[in-house]
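Enquirer: When you get a sec, could you give me coordinates for this:
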Amino acid sequence: MNTPTPHIQAKQGDFAKTVLMPGDPLRAKFIAENFLENAVLVNEVRGMLGYTGYYQGNRISVMGSGMGMPSMGIYSYELFHFYEVETIIRIGTAGGMGDDVKLRDVVLGIGACTNSNYAEQYGLSGTIAPICDFELAVKAMETAKRLGIPVKAGNILSSDLFYDGGKGKEQWRDMGVLAVEMEANALYLNAIQAHKKALCICTISDHIFTGEALSSADRQTSFSDMMKLALETAIG
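Expert: So this is what the prediction gives:
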């Protein structure tokens, strides 16, 4: 095993089989301190904080992924291939695009459309449609129903661009895409290639077309429904 890696200082066995991955490392710290018991810091290389602890007696890890598909691509690849992680659940923020998507809504990304060339590395003769793990998605839906958390499920868009002025978003919305974020496509492709499991659960932090938005403090600390759903799904 090639551990530690250039990006993760953890030793073999430091990570649980399931890792929750917010983009923001400070959100990983928040989850470890507020949701996990006996959490231990296992990575802080480049400030990308990672912790392993227990949730209701089940061993769980949480680590930041950074922003964008290149960063998610690196960390999820290393976790899948070098640390024997079996499941990664991305938890993060997304910009709403669908007309029925509101602030603080929880969205399950069943498929991850993209404007990225991340999949070019596989040399495929066509266009792959990256999707989450089906059993994990079903488990998340069942868990959400049990917890009384309303969720929307469908296609999301993983974009390489944050400051694009909303160009082309109307076309994605018209094709039924619910929200836009920046990491799920790379995560799903890495999981598919490694024969592992992945799911993206996002909370709507702003809306592309209405202009509504939550503050940065709200984004970091107020997504308890999403965090609870991810944790319960992970141990379910």
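Enquirer: drop to CA atoms for contacts and neighbour counts, all remaining ones
Expert: Fine.
Enquirer: Grab the most central residue of the chain for me.
Expert: Centrality entry for the chain: nearest residue to the mean C-alpha point is R90, 1.7 Å, by C-alpha atoms, centre = their mean.
Enquirer: who touches that residue in this structure?
Expert: Listed by C-alpha atoms under 8 Å, 6 or more residues apart in numbering, the contact set of R90 reads 20-23, 184, 198-202.
Enquirer: where does it land in three-state SS?
Expert: strand (DSSP: H, G, I helix; E, B strand; the rest coil).
Enquirer: From K102, how far out is it?
Expert: 20 Å (C-alpha to C-alpha, to the nearest Å).
Enquirer: ditto for A119
Expert: 31 Å.
Enquirer: Next: G165.
Expert: For G165 relative to K102 (C-alpha to C-alpha), the value is 20 Å.
Enquirer: what do you get for D133?
Expert: From D133 to K102 the distance is 25 Å (C-alpha to C-alpha).
Enquirer: And for Y118?
Expert: Taking C-alpha to C-alpha, one finds Y118 at 29 Å from K102.
Enquirer: Neighbour count for the two, which is higher?
Expert: K102 (18 against 15; other C-alpha atoms under 10 Å).
Enquirer: Assign the more buried one to helix, strand or coil.
Expert: Applying three-state DSSP: K102 is coil.
Enquirer: OK, contacts around it?
Expert: 96, 204, 207.
Enquirer: Could you also give me the structure for this second sequence? I'd like to compare it with the first:
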Amino acid sequence: MPLHIRAQPGDVAPIALLAGDPGRAVLIAGALDAARCYNENRGLLGFTGAHHGRPVSVQTTGMGGPSAAIVVEELADLGVETLIRLGTCGAIAPSVAVLDFVIASAAVGADGTTRHYSGKADFTPAADAAVTRALVAAGAALSGAVHVGYLVTQDAFYRQPASWGQWRRRGVLAVEMEAAAIFTVALGRGLRAGAACLVVDRVNDRASWASDDAIASATAGLIALGLGAVERLG
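Expert: Down below sits the predicted model:
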């Protein structure tokens, strides 16, 4: 049994949807049939249910790369094969608006966890191509705008760096705190991994933060995006 996710092989499905926020994990689990909780340890809520008859798990990662990396390592030990992060992000590119969706083709690792695993600064792991294609296909059914491109993963939520210009010039769409670490660990463990994020603000613009009601409404679309990808994945 893993140290943090207190589950046994067989408790977790081959495909898992990842949420940083345990509250969002509960919402995703609520969209599954017959979901049951397999982990509450350390607040890393985990559930397994079914979507159209297919077993699907939902696992909380917590905030940031260190926690997410632990979770991915332990999910790999439990037999998970495919991971899809359903998270939130802040827009960097001018073309990306609050409450849009961003599907990651890759994530720049401007975080310590990705650097620890890769031994490189700004290592940029790609999302799995099949997972990304499934997310893009599912996104076509959403009413909100969907963008596909690079995320940048960093450690700090507050006191943002003065480097947004360089990321914008490099074509990065948005910033978040887990994707690069998830992709990097997944690559090392032979797992498929992808990510889709709801844009909840613009960087360095606290006034742009979406309201709780708006985020709750748009989160339903994020969940539909993830489950739509599950339907399309073999």
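Enquirer: Report the TM-score for the pair.
Expert: Overlay of the two chains. TM-score (TM-score structural alignment, normalised by the length of the second structure): 0.91; 231 aligned residues with a C-alpha RMSD of 1.9 Å.
Enquirer: before we move on, the earlier item: can I get the contacts of K102 of the first structure in JSON lines with distance to A213 of the first structure?
Expert: Output for the contacts of K102 of the first structure, formatted as JSON lines (distance: C-alpha to C-alpha, whole Å):
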{"residue": "G96", "distance to A213 of the first structure": "10"}
{"residue": "I204", "distance to A213 of the first structure": "9"}
{"residue": "H207", "distance to A213 of the first structure": "7"}
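Enquirer: Looking at the residues you listed, state which has the most neighbours.
Expert: G96 (31 neighbours).
Enquirer: and that one, what pairs with it in the second structure?
Expert: Taking TM-score structural alignment, the alignment pairs G96 of the first structure with A91 from the second structure.
Enquirer: For that match, give me its contacts.
Expert: A91 of the second structure touches 97-98, 173-175, 199-203, counting by C-alpha under 8 Å, 6+ apart.
Enquirer: Select only the buried ones of the residues you listed in ChimeraX?
Expert: To isolate the buried ones among these in ChimeraX, judged by 16 or more other C-alpha atoms under 10 Å, type:
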select :97,98,173,174,175,199,200,201,202,203
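Enquirer: still contacting in the first structure, which of the contacts of A91 of the second structure?
Expert: Among the contacts of A91 of the second structure, the contacts conserved in the first structure (both residues aligned by TM-score structural alignment, their matches' C-alpha atoms under 8 Å) are 97-98, 173-175, 199-203.
Enquirer: G53 of the second structure: which of those residues is nearest?
Expert: Nearest to G53 of the second structure among those is V199, at 30.5 Å by C-alpha to C-alpha.
Enquirer: Which of the three states applies to the counterpart of that closest one in the first structure?
Expert: In the first structure, V199 of the second structure lines up with I204, judged by TM-score structural alignment. What three-state DSSP gives for I204 of the first structure is strand.
Enquirer: Let me know whether I204 of the first structure touches G98 as I believe.
Expert: No. Counting by C-alpha atoms under 8 Å, no contact exists between I204 of the first structure and G98, whose distance comes to 10.8 Å.
Enquirer: Overlap in contacts, the two.
Expert: A179.
Enquirer: mind listing the helices for the second structure?
Expert: 22-30, 65-77, 112-118, 129-139, 164-169, 179-189, 212-232 (DSSP state H).
Enquirer: For I149 of the first structure, which non-adjacent residue is closest in space?
Expert: Once flanking residues are discounted, I149 of the first structure sits nearest to D225: 6.8 Å by C-alpha to C-alpha, 6 or more residues apart in numbering.
Enquirer: Any figure for the gap between that neighbour and T233 of the first structure?
Expert: Distance from D225 of the first structure to T233 of the first structure, by C-alpha to C-alpha: 12 Å.
Enquirer: try I149 of the first structure
Expert: Taken as C-alpha to C-alpha, the span from I149 of the first structure to T233 of the first structure is 12 Å.
Enquirer: Neighbour count for those two, which is higher?
Expert: T233 (19 against 15).
Enquirer: What lines up with the more buried one in the second structure?
Expert: Match for T233 of the first structure (TM-score structural alignment): A229.
Enquirer: gap between that match and G149 of the second structure?
Expert: 17 Å.
Enquirer: now I15 of the second structure
Expert: 23 Å.
Enquirer: For the two, work out which one has more neighbours and name it.
Expert: I15 (24 against 14).
Enquirer: Let me see the contact set for the alignment partner in the first structure of that one.
Expert: For I15 of the second structure, the aligned residue in the first structure is T18 (criterion: TM-score structural alignment). Neighbouring residues of T18 of the first structure by C-alpha under 8 Å, 6+ apart: 60-61, 85-89, 234.
Enquirer: what about 6 Å?
Expert: Shown in contact with T18 of the first structure (C-alpha atoms under 6 Å, 6 or more residues apart in numbering): 60, 87-88.
Enquirer: Would you mind measuring from R168 of the second structure to A162 of the second structure?
Expert: R168 of the second structure is 12 Å from A162 of the second structure, by C-alpha to C-alpha.
Enquirer: quick one, which of these two is more surrounded?
Expert: R168 (15 against 8).
Enquirer: What lines up with that one in the first structure?
Expert: By TM-score structural alignment, R168 of the second structure lines up with R173.
Enquirer: With A220 of the second structure instead?
Expert: Match for A220 of the second structure (TM-score structural alignment): S224.
Enquirer: Near its match, how many other residues are there?
Expert: 14.
Enquirer: rewinding a little: now do the contacts for the match of T233 of the first structure.
Expert: 134-135, 138.
Enquirer: of all those residues, which comes closest to A106 of the second structure?
Expert: L135 (13.4 Å).
Enquirer: if I look at the aligned residue in the first structure for the closest one, how far off is S159 of the first structure?
Expert: Using TM-score structural alignment, the equivalent of L135 of the second structure in the first structure is A140. According to C-alpha to C-alpha, A140 of the first structure and S159 of the first structure sit 24 Å apart.
Enquirer: between those two, which one's more packed in?
Expert: Neighbour comparison, A140 of the first structure and S159: the larger count goes to A140, with 23 against 20 (by other C-alpha under 10 Å).
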